[in-house]
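Chemist: pasting the sequence and the predicted model now:
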Amino acid sequence: MIIVIPIAVILLWALFQSYHEVTDDAFIGHFGPIKKRVKLEDIRLVEFSYNPISSPAWTLKRLSVTDSQHHTYLLSLPKEEDKFREVLQQQCPKDTIRI
């Protein structure tokens, strides 16, 4: 029980606190206690990934965000894919958006 309860709390937290934000200068992916932030100016590629390894997500269809230093972040897909794509294309017009 000592191990199960903390894991259950983290999973419930992630279930109710998973979302994405695009601010004026950054893309932020929230998955419960995990928060990944990528500056919009550093984004070079956004595409789909079906890699189940080492990624906080509820589904196998995920976003792969690669920055200018070749770091790749795997994130869950937002609910409103079309709106998310439009925002990224407006904020990052020089980058490759394949979603």
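Modeler: All right, it came through fine. Numbers count the residues shown, from 1 in each chain.

Chemist: alpha carbons only for contacts and neighbour counts from here, please
Modeler: OK.

Chemist: can you tell me how far the residue nearest to residue 61 when sequence neighbours are not counted sits from residue 59?
Modeler: Nearest residue to residue 61 in three dimensions, chain neighbours excluded: residue 50, at 5.1 Å (CA to CA, 6 or more residues apart in numbering). Noted for residue 50: a distance of 9 Å to residue 59, by CA to CA, to the nearest Å.

Chemist: which of the three states applies to residue 14?
Modeler: Following DSSP: H, G, I helix; E, B strand; the rest coil, the label given to residue 14 is helix.

Chemist: please compare the first structure with the one that follows:
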Amino acid sequence: MKYSSKKDWWLTVIVFGGMIFAIGSSGMAVFEDTPNVGETIVALLVPILLSFFILWLWLTTYYVIDDKNLIVRYGPFKKIIPFYSIKSVKKTMNPLSSPALSLKRDEFMDVLAKHCPHAKIIKS
């Protein structure tokens, strides 16, 4: 079964605001100064490519639960975690703890608990 990542509104504002700021500020820098062609290409291309990469991550973050594995996809990255290797799952508010676009993970923990009855599930 496929589960799309929830997306917190505040993270949406930060991500898309950051992309708009990066592209806008590089565009202003190019048009206010008179850089050479190489500087212009770098100044415009880097924030645009970075924004596309972040958008790719944003649109393709999801989780698949099959018979034996948890499969995590985010952009070009894929991680396969066998259920037998999951020893414990702990609720956390740390945004760096997993490839997730939301800090609300309770429902997914419930689904995961059904597939990993041997794992210790800590929700507090």
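Modeler: Alright, I've got the coordinates. Because the structure is a prediction, the values reported are computed rather than measured.

Chemist: what's the neighbour count on the residue nearest to residue 61 of the first structure?
Modeler: When neighbours are defined as other CA atoms under 10 Å, residue 50 of the first structure has 12 of them.

Chemist: so what corresponds to residue 38 of the second structure in the first structure?
Modeler: Mapped onto the first structure by TM-score structural alignment, residue 38 of the second structure lines up with nothing.

Chemist: quickly find the element holding residue 38 of the second structure.
Modeler: helix 37-59 (DSSP states H and E).

Chemist: just residue 93 of the second structure next, same as before
Modeler: Residue 93 of the second structure belongs to no helix or strand, assigned by DSSP H and E.

Chemist: hang on, it packs against residue 103?
Modeler: Yes: using CA atoms under 8 Å, residue 93 of the second structure is in contact with residue 103, at 5.7 Å.

Chemist: part of a helix, is residue 54 of the first structure?
Modeler: No: secondary structure of residue 54 of the first structure (three-state DSSP): coil, not part of a helix.
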